[in-house]
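J.: below are the sequence and a predicted model for it; my questions follow.
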Amino acid sequence: MVKVVVLGAAGGIGQPLSLLLKLNHAITELALYDIVNSQGVAADLAHIDTPAKVTGYLPPNNGLKLALTGAHLILIPAGVPRKPGMTRDDLFKINAGIVRDLAASIAQNAPKAFVLVISNPVNSTVPIFAEVLKKHGAFEPKRLMGVTTLDLVRASTFASEVSGTDPREVRVPVIGGHSGVTIIPLLSQVKPSYTFTQDQIEALTNRIQFGGDEVVKAKDGSGSATLSMAHAAARFATRILDASIKKVPGIIECCYVNLDADKECGVKIRNTTENLEYFSVNVELGPEGISKIYPIENLSGYEEKLLKEAIPELRGNINKGISFISEDSKL
């Protein structure tokens, strides 16, 4: 049995994400939780002719506990979306409390599950999750990952428009964090190899860093990136299931992690990033989650500059999440 849980399943990301997960034949049970409408979403998805049994849960009658019990993989898009004029940091005030409470319940009811954090701002919500899990004695850095796959998806799409390559064949490593200047696309390492001009590099970097703003503006107040985010999260979830259930070797993805997930390489990255505790890097996925972190290597001069600019912002985001829990009277 492979049980996958979506917390925030009735939202703008949660619904299309749940649909994509229902289409994954490796999943035998799909549990959907939200404060409203999750049962309706579950009933709708249950009519789709794929193996996963779908169940919806609401807060009453221990709904969250029932949804989480026995989970193999938990995806968390819960929270409010970004609106025009709202920065990712603005989201923190609203989403931090939501994430804190979900983390506590996971620690109590599914401490061995893989946890994929989608709720923004990821740079802060992953540290919040980690701090709550630590307080409950349930923190395993190899199993906690912030989903930054949308940055990779955008990088592949935008780079392919310039290079003329099929976007499905393009891979651009994206390191750092998951907001604005903390997003560092390594266009010098694009595969298949392509030589961008410096003007193209700077334009692509800016677009990848602030691609979410395009969607927020285009939706004109009705939301942020939901469909592309759902695709990105489902893709990452599939990779986790391939590594942990199917035991497929050599799966490498970028995600935002606590660097203790691989202490040896984590020390090397800390030395490169002025001792940051969290960073988005290439990792190898295995049966226990993160089996290896890859070092930051072969950056161009421009990418070194981006890294230097990102570090103070990322440090502030991380400290904000940690401080939220250390100062929280509810824990």
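T.: Right, received. Where do you want to start?

J.: drop to CA atoms for contacts and neighbour counts, all remaining ones
T.: OK.

J.: so what's Cys265 up against?
T.: Going by Cα atoms under 8 Å, 6 or more residues apart in numbering, Cys265 touches 259, 293-295.

J.: relative to Asn123, how far out is the residue nearest to the spatial centre of the chain?
T.: Residue closest to the average C-alpha location in the chain (Cα atoms, centre = their mean): Val147, at 1.3 Å. The gap separating Val147 from Asn123 is 10 Å, by Cα to Cα, to the nearest Å.

J.: intersection of neighbour lists for the two?
T.: Shared contacts of Val147 and Asn123 (Cα under 8 Å, 6+ apart): Tyr256.

J.: using a markdown table, lay out the contacts of Cys265 together with distance to Gly79.
T.: Shown next, in a markdown table, are those (distance: Cα to Cα, whole Å):
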| residue | distance to Gly79 |
| --- | --- |
| Leu259 | 25 |
| Ile293 | 29 |
| Tyr294 | 31 |
| Pro295 | 32 |
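
J.: Ile240: which of those is nearest?
T.: Using Cα to Cα, Ile293 comes nearest to Ile240 of the contacts of Cys265, at 14.9 Å.

J.: host element of the residue nearest to the closest one when sequence neighbours are not counted?
T.: Excluding its sequence neighbours, the residue lying closest to Ile293 (Cα to Cα, 6 or more residues apart in numbering) is Val283, at 4.4 Å. Assessed by DSSP states H and E, Val283 sits inside strand 278-286.

J.: give me the distance from that strand to the chain's centre.
T.: 11 Å (Cα atoms, centre = their mean, to the nearest Å).

J.: next, the angle from the next helix-or-strand element following that strand to strand 278-286.
T.: Next helix or strand after strand 278-286 toward the C-terminus (DSSP H and E): strand 289-293. Strand 289-293 runs at 110 degrees relative to strand 278-286, counting by axes from the mean of the first three to the mean of the last three Cα atoms, to 10 degrees.

J.: okay, now the one to match up with it:
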Amino acid sequence: MKVTVCGAAGGIGQPLSLLLKLNPKITQLSLYDVVNAPGVGADLSHISTPAETSAFVPGDKNDGLAFSLKGSQIVIIPAGVPRKPGMTRDDLFNINAGIVKTLAEGVAEYCPDAFVLVISNPVNSTVPIFASVLKAKGVFNPRKVLGVTTLDIVRANTFISTLTDANVSNINVPVIGGHSGETIVPVFSVGTPSLYAKLDADAKAKLVHRVQFGGDEVVQAKNGAGSATLSMAYAGYKLAERIIEAITGASDVVECTFVYLDESIAGAKEARAKLGGELDFVSLPVKFGAKGVEEIKYQILDQLNDEEKALFEIAKVTLKGNVAKGVSFVEK
């Protein structure tokens, strides 16, 4: 199995690549970045695990991106600039959109059937950019183009375990909507009903806010020197690991991810109806198989409590604009 990381020399890319190098099911780990990828590749190649490591920059063999992508089954994209103090994910759009578009063109040409896991922010807009480029090239597979929202789940699990002294290993809070501020809707009433019930209204509101704006907490703590890189690398790896399990035959692999609601996918039509036909892309729990998303678990939309329903209505408005911005970027 070949896995490619685009943006491998960055703050997310390096720890993500390390985690991937440790996965025994990966036989080829390909690293790509505009600078410094060979050094990261050389460093990782000394680790005594089965994955053979290769690394490329744009000028290698006339087209480093082509060599990094050819034959890849999974492409993970953390490429882009990090957030700085005062920046929202949406502020990053103009910088990162062009990077994502270029990489999408590469995937379309060199590995159109690969799973694509987009980490580059803002995910609410970069995933629609990726999908639009692949559509224009005639190779878009809605079952395999995914936005990584797993960090929101990781934070939700961690933060409520801290508040309630519960074992975080036993917690799995679904997070729906998108991956930016108020578009993030943690569904504690479904994931941790007994723990969530112990909290008063003020504690619940603060918990939700912390999940939605947890990235700001890290940016401020690093005093402008970086953003959430280690936790994001962990989250990206977690989703990749689950997809690898699905590819290699595991059944009932269900994770939340930001996905296009293509009506060829089971449950997508029902999800669209429950969303009032307003959203093409949204994060919901999905079931993965070897060929990608097999089913959208739309039923969670009927399980929200009143507070979560209100949060989701707010999320939908912002998310709709984020998605339109990504599509518009490619059209222009």
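T.: Structure's in. What do you need? What you see is a predicted model, and the numbers here were worked out from it, not measured in a lab.

J.: ok, the residue nearest to the centre of the first structure - contacts?
T.: 116-118, 122, 233, 236, 255-256.

J.: just tell me what Ala225 of the second structure corresponds to in the first structure.
T.: For Ala225 of the second structure, the aligned residue in the first structure is Ser222 (criterion: TM-score structural alignment).

J.: what about the closest residue to its match other than its chain neighbours, neighbour count?
T.: Leaving aside its chain neighbours, Ser222 of the first structure sits nearest to Lys83 (7.4 Å; criterion: Cα to Cα, 6+ apart). Residues lying near Lys83 of the first structure (other Cα atoms under 10 Å) number 19.

J.: now Ile296 of the first structure
T.: 14.

J.: can you give me the helices in the stretch 201-331 of the first structure?
T.: According to DSSP state H, counting those that start in this stretch, the stretch 201-331 of the first structure carries its helices in the segments 211-218, 227-244, 263-272, 301-326.

J.: and among the ones you listed, the most buried is which?
T.: Most buried of these, by mean neighbour count (mean count of other Cα atoms under 10 Å): helix 227-244, with a mean of 21.

J.: which strands or helices does it pack on?
T.: helix 14-22, helix 149-163, strand 251-258, strand 278-286, strand 289-293 (3 or more Cα pairs under 8 Å, 6 or more residues apart in numbering; DSSP states H and E).

J.: compare the ones you listed and give me the one nearest Gly176 of the first structure.
T.: Smallest distance to Gly176 of the first structure across those (Cα to Cα): 4.8 Å, for strand 278-286.

J.: hmm, who's touching that closest one?
T.: 127, 148, 173-178, 239-240, 243-244, 247-259, 290-296, 318.

J.: and it with helix 263-272, angle?
T.: Orientation of strand 278-286 of the first structure against helix 263-272 (the same axes, to 10 degrees) gives an angle of 150 degrees.

J.: which part of the second structure lines up with strand 278-286 of the first structure?
T.: Aligned using TM-score structural alignment, strand 278-286 of the first structure spans residues 281-289 in the second structure.

J.: let me know the outermost residue of the second structure.
T.: Outermost residue of the second structure (Cα atoms, centre = their mean): Asp200, 31.2 Å.

J.: what do we get in the first structure for it?
T.: So, by TM-score structural alignment, Asp200 of the second structure is matched to Thr197.

J.: picking that back up, the residue nearest to the centre of the first structure and His136 of the first structure: what is the separation?
T.: Val147 of the first structure sits 23 Å away from His136 of the first structure, going by Cα to Cα.

J.: one more: Gln198 of the first structure?
T.: 48 Å.

J.: name the residues of the helix or strand harbouring Leu134 of the second structure that are buried.
T.: Applying DSSP H and E as the criterion places Leu134 of the second structure in helix 123-136. By neighbour count on 16 or more other Cα atoms under 10 Å, the buried set for helix 123-136 of the second structure is 123-134.

J.: and what of stretch 188-198 of the first structure?
T.: Buried residues in stretch 188-198 of the first structure, counting neighbours by 16+ other Cα under 10 Å, are found at 188-190, 196.

J.: got a list of what the nearest residue to Ala51 of the second structure once chain neighbours are set aside touches?
T.: The shortest distance from Ala51 of the second structure to any residue other than its chain neighbours is 4.1 Å, reached at Thr27 (Cα to Cα, 6+ apart). By Cα under 8 Å, 6+ apart, the contact list for Thr27 of the second structure reads 1-2, 50-52.

J.: which ones among the residues you listed map onto strands?
T.: With strands defined by DSSP state E, the entries of the contacts of Thr27 of the second structure inside them are 2, 52.

J.: got a list of what Asn123 of the first structure touches?
T.: Per Cα under 8 Å, 6+ apart, neighbours of Asn123 of the first structure: 177-179, 256, 314, 317-318.

J.: and the contacts of Thr27 of the second structure, which are buried?
T.: Among the contacts of Thr27 of the second structure, those buried by neighbour count (16+ other Cα under 10 Å) are 1-2, 50-52.

J.: now those residues in TSV, with distance to Leu275 of the second structure?
T.: Shown next, in TSV, are these (distance: Cα to Cα, whole Å):
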residue	distance to Leu275 of the second structure
Met1	37
Lys2	37
Pro50	45
Ala51	42
Glu52	44
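
J.: Val115 of the first structure sits in which helix or strand?
T.: In the assignment (DSSP H and E), Val115 of the first structure maps to strand 114-117.

J.: so how much does that strand differ from the second structure once superposed?
T.: Its aligned residues in the second structure lie a mean 0.4 Å from strand 114-117 of the first structure after superposition (mean Cα distance after the TM-score superposition for the first structure).

J.: and the gap between the residue nearest to Ala51 of the second structure and Asn124 of the second structure?
T.: According to Cα to Cα, Thr27 of the second structure stands 31 Å off from Asn124 of the second structure.

J.: one more: Glu241 of the second structure?
T.: From Glu241 of the second structure across to Asn124 of the second structure, the span is 22 Å (Cα to Cα).

J.: now do the buried residues in stretch 155-172 of the first structure.
T.: So, applying 16+ other Cα under 10 Å, buried residues of stretch 155-172 of the first structure: 155-160, 167, 170-172.
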